[in-house]
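S.K.: sequence-free structure coming up:
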């Protein structure tokens, strides 16, 4: 499974790169603070909403600590998606939040 650090994600965003981030946390967690412009698909709904994703695009999966996003990364890889887990999740995030 591919992984990227929160710091690397933050640097890429600050450099103007448009990333496809998916937050797999629950609604209340996302409302408490999330990375700007992130797509929200709770882990439990991923199998029902993966039709919204484009296999031609790379995705970075985000959760609180990296566990649920790791599960999501593994799941989507099994369906041929290009996905990377953000290691450490939002606990490691030092960038802007909304």
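M.R.: Yes, it's here. These figures come from a predicted structure and were not determined experimentally.
S.K.: from here on, contacts and neighbour counts on C-alpha atoms
M.R.: Noted.
S.K.: how close does the residue nearest the centre of the chain sit to residue 33?
M.R.: Among the residues of the chain, the one closest to the centroid is residue 61, at 2.3 Å (C-alpha atoms, centre = their mean). Using C-alpha to C-alpha, to the nearest Å, one obtains 16 Å as the distance from residue 61 to residue 33.
S.K.: and the residue nearest to the centre of the chain, that's in a strand?
M.R.: Yes. Counting by DSSP: H, G, I helix; E, B strand; the rest coil, residue 61 is found in a strand.
S.K.: Put this next to the first one:
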């Protein structure tokens, strides 16, 4: 186990835990980025419009795993969702996340 895993917990384990709770995958890249490749079954809500979609996300009543191209935007999205009472985790880059699912 690496130092980062020790300090933050194993990200793969957290992702698996969220999956066991029927989490949705929320891809916060732009529509054009998403259309170039994405995790099957994921939902695309670009980070720029996320604040306007929080009520709809909360109505789903499911935890959320966010992803983007590198993990930066998805980190921001997870922070926004958590601040609004949504159980969310940053899954990082979509391609890397797809290998963990």
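M.R.: Sure, I can see it. Predicted, not measured: the structure shown is a model, and the values here were computed from it.
S.K.: Could I get the TM-score for this pair?
M.R.: Overall, the chain-to-chain superposition scores 0.74 on the TM-score scale (TM-score structural alignment, normalised by the length of structure 1); 90 aligned residues with a C-alpha RMSD of 3.0 Å.
S.K.: so what's the aligned residue in structure 1 for residue 25 of structure 2 up against?
M.R.: Structural alignment (TM-score structural alignment) places residue 25 of structure 2 against residue 21 in structure 1. Counting by C-alpha atoms under 8 Å, 6 or more residues apart in numbering, residue 21 of structure 1 touches 37-39, 59-62.
S.K.: do residue 68 of structure 1 as well
M.R.: Residue 68 of structure 1 neighbours (C-alpha under 8 Å, 6+ apart): 24-25, 43, 62.
S.K.: Using the three-state scheme, assign it.
M.R.: Three-state assignment for residue 68 of structure 1 (three-state DSSP): helix.
S.K.: Distance of it relative to residue 87 of structure 1?
M.R.: Remark: distance between residue 68 of structure 1 and residue 87 of structure 1 (C-alpha to C-alpha) = 11 Å.
S.K.: now residue 55 of structure 1
M.R.: Per C-alpha to C-alpha, residue 55 of structure 1 is found 22 Å from residue 87 of structure 1.
S.K.: can you map out the strands along structure 2?
M.R.: Per DSSP state E, structure 2 carries strands over the ranges 24-27, 43-44, 64-68, 88-93.
S.K.: Can you give me every residue that contacts the counterpart of residue 53 of structure 2 in structure 1?
M.R.: Mapped onto structure 1 by TM-score structural alignment, residue 53 of structure 2 lines up with residue 49. Residues near residue 49 of structure 1 by C-alpha under 8 Å, 6+ apart: residue 41.
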